[in-house]
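**Student:** Next comes the sequence, and after it the predicted model I'd like to discuss.
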Amino acid sequence: MRVLVVEDDPELGPAIAAGLRATGFAIDCARLREEADLKVSVNSYDCVIADRGLPDGDALETVRAWRGAGRTVPVLVLTALGTVEDRVAGFEHGADDYLVKPFAMAELVARVRALCRRDQPPRLPVLTVADLTLDVPSHRVRRAGVLLALTAKEFAVLEALMVRAGAAVTRSELLERCWDEMSDPASNVVDVAIRQLRRKLGPPDLIESLRGVGYRLRGAA
């Protein structure tokens, strides 16, 4: 899942990005309303996290403009402005959720995951393909009952493949969902992640390479 973090604080912004990346999200960052508007216009995000007090104005005005233009990307407002009037203004401008600073990272992650799921088909909390199980809430993967140690990126790639088990998933789709804008489309990061997954999953190989297309997870979900 790909998320845009709009935060101008030089310490908090990177901390939020690092906390979300550690749980498997692909993160892009912006410090200004203008920058956030540009990124949303050219990238597909599952969620936007936006501070209100940005150097070029209140991010709520940008959210209202997005809604007026028909952009439906879920927005979580993360701000120190926490009065009832502030929260009401957030929802009236088109925000989907509102979290007041200071906050717990675990709660932010849970809220973002909920927003990312909003416009997607319902998913089972546990995905199963052959003898492979992926527990989304606990972030655990087992094969034949054996717990596997996957990185956050490997988990994200495997989840993307398992959600569409039996269907082709292109490299560009995996890159879009599991990496951020800093990743070079011409790089081999997807192939490296797949190679690492194959090694950790062990035989028999469940990941099928589709020449010139991408990958497919064998078996029925």
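**Tutor:** On my side now, so go ahead.
**Student:** From here on, just use CA atoms for contacts and neighbour counts.
**Tutor:** Will do.
**Student:** Tell me where the chain has strands.
**Tutor:** Listed in chain order, the strands found in the chain under DSSP state E are 2-6, 26-30, 47-50, 53-54, 57-58, 75-79, 97-100, 126-129, 132-135, 140-143, 146-148, 168-170, 207-210, 214-217.
**Student:** could the ones you listed be laid out in CSV, adding mean neighbour count?
**Tutor:** Shown next, in CSV, are the strands of the chain (neighbours: other CA atoms under 10 Å):
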stretch, mean neighbour count
strand 2-6, 24
strand 26-30, 22
strand 47-50, 26
strand 53-54, 18
strand 57-58, 14
strand 75-79, 23
strand 97-100, 18
strand 126-129, 17
strand 132-135, 19
strand 140-143, 18
strand 146-148, 12
strand 168-170, 18
strand 207-210, 15
strand 214-217, 21
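**Student:** can you tell which of these is closest to Glu85?
**Tutor:** Nearest to Glu85 among those is strand 97-100; the distance by CA to CA comes to 12.0 Å.
**Student:** how distant is the closest one from the center of its chain?
**Tutor:** Here strand 97-100 is found 18 Å from its chain centre; the criterion is CA atoms, centre = their mean, to the nearest Å.
**Student:** returning to what we had before: would you convert the strands of the chain into CSV that also reports distance to Glu176?
**Tutor:** Shown next, in CSV, are the strands of the chain (distance: least, CA to CA, whole Å):
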stretch, distance to Glu176
strand 2-6, 8
strand 26-30, 9
strand 47-50, 14
strand 53-54, 27
strand 57-58, 29
strand 75-79, 19
strand 97-100, 24
strand 126-129, 21
strand 132-135, 21
strand 140-143, 22
strand 146-148, 25
strand 168-170, 10
strand 207-210, 18
strand 214-217, 13
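**Student:** put this beside the first:
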Amino acid sequence: MTANETRILIVEDEPTIARAVADRLVAEGFGVDVAGDGPTAVERARAYEPHLIVLDVMLPGFDGLEVCRRVQSERPVPILMLTARDDETDLIVGLGVGADDYVTKPFSMRELVARIRAVLRRVERPGTAAVADDAAGAVCIGSLEVDQRARRVRLDGREVHLTPTEFDLLACLLRNRGAVLTRAVLLEQVWNWADASGTRVVDSHVKALRRKLGQGLIRTVHGVGYSLDAAS
């Protein structure tokens, strides 16, 4: 999919920010639509069918977390959240209701575009990062079943919705089961980031996975990184 075939919905109630983001994304070749409140965002997501949503957390009508819940319940779509508060609880909740990544205000347009492209790349490569050499079918870890080819996860027989980023993170840990992966390695393999400046992104996504799949699946190795235990 080329940039000019990619539709992005910007949900931002500050007209100056919305206009600046829209202008930059149009200049980058993306198709753009804009909504300024929660109810309109849900309506535009339904009608416009964007490939990605840039979603502010603080909105009139209802907030971005509720927008995320409603949109994801109708049609899974990658979401990059904008937050003015560097609050870990807000970020974890956002990731837990279906956001793929977040950017904290104030942000540079260059960073925003890079994050958007990174999320889109992950969505456009189904199975590449996920399929291990021996992954002809589903892999079971206790009551957890991970179908890497279909990119589907079930827990106790119930399907669990993971965002593309969450699935890629789980698949990366599964491919390296038993090994401890540093945050820098995870950033490189899952996010395609060459530097280690986004370690908090890794931590927040691990916490979101634990909320959905249980606390005992991913082990924290303090001062090093994370591991999916071979015995789990």
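**Tutor:** Ah, there it is. Please read these numbers as outputs of a predicted model, since none were measured by experiment.
**Student:** quick revisit: do you know which of the strands of the first structure lies nearest Leu115 of the first structure?
**Tutor:** Of all the strands of the first structure, the one in closest proximity to Leu115 of the first structure, counting by CA to CA, is strand 47-50 (6.6 Å).
**Student:** quick check: that closest one aligns to which part of the second structure?
**Tutor:** Alignment of strand 47-50 of the first structure against the second structure: residues 52-55, by TM-score structural alignment.
**Student:** And that stretch against the first structure, how far off on average?
**Tutor:** On superposition with the first structure, the mean distance recorded for stretch 52-55 of the second structure (mean CA distance after the TM-score superposition for the first structure) is 0.4 Å.
**Student:** what range in the second structure does stretch 87-99 of the first structure sit on?
**Tutor:** Stretch 87-99 of the first structure maps onto residues 91-103 of the second structure, going by TM-score structural alignment.
**Student:** what distance separates the matching stretch from the centre of its chain?
**Tutor:** Between the centre of stretch 91-103 of the second structure and the centre of its host chain there is 7 Å, according to CA atoms, centre = their mean.
**Student:** Now do the end-to-end distance for that stretch.
**Tutor:** Counting by CA to CA, to the nearest Å, you get 10 Å between the two ends of stretch 91-103 of the second structure.
**Student:** So which residue is smack in the middle of the second structure?
**Tutor:** Central residue of the second structure (CA atoms, centre = their mean): Asp100, 1.3 Å from the mean position.
**Student:** distance of it from Ile141 of the second structure?
**Tutor:** Distance from Asp100 of the second structure to Ile141 of the second structure, by CA to CA: 24 Å.
**Student:** Now find how far off-centre the match of strand 47-50 of the first structure is within its chain.
**Tutor:** 11 Å.
**Student:** that older thread, need the contact partners of the match of stretch 87-99 of the first structure.
**Tutor:** Outside stretch 91-103 of the second structure, the residues that touch it by CA atoms under 8 Å, 6 or more residues apart in numbering are 65, 68-69, 72, 78-83, 112, 115, 119, 162-166, 201, 204-205, 207-209, 211-212.
**Student:** Figure out how far stretch 58-77 of the second structure is from the centre of its chain.
**Tutor:** Averaging C-alpha positions (CA atoms, centre = their mean) puts stretch 58-77 of the second structure 14 Å from its chain's average.
**Student:** ah, wrong one, I meant stretch 16-32 of the first structure
**Tutor:** 8 Å.
**Student:** so that stretch aligns onto which residues of the second structure?
**Tutor:** Going by TM-score structural alignment, stretch 16-32 of the first structure sits over residues 21-37 in the second structure.
**Student:** show me the contacts for Val54 of the second structure.
**Tutor:** 8-11, 79-82.
**Student:** again, only using 7 Å
**Tutor:** Going by CA atoms under 7 Å, 6 or more residues apart in numbering, Val54 of the second structure touches 9-11, 79-81.
**Student:** And the residues you listed, which two are furthest apart?
**Tutor:** Leu9 and Met81 (11.7 Å).
**Student:** where exactly do the helices run in the second structure?
**Tutor:** Along the second structure, the segments classed as helices by DSSP state H run 15-27, 38-48, 64-74, 88-96, 109-124, 164-175, 183-190, 199-213.
**Student:** Relative to Val57 of the second structure, tell me which of the ones you listed wins on proximity.
**Tutor:** Val57 of the second structure sits nearest to helix 64-74 of all these, at 4.2 Å, using CA to CA.
**Student:** Give me the residues contacting that closest one.
**Tutor:** Outside helix 64-74 of the second structure, the residues within contact range by CA under 7 Å, 6+ apart are 38, 41-42, 45, 55-58, 94, 97-98.
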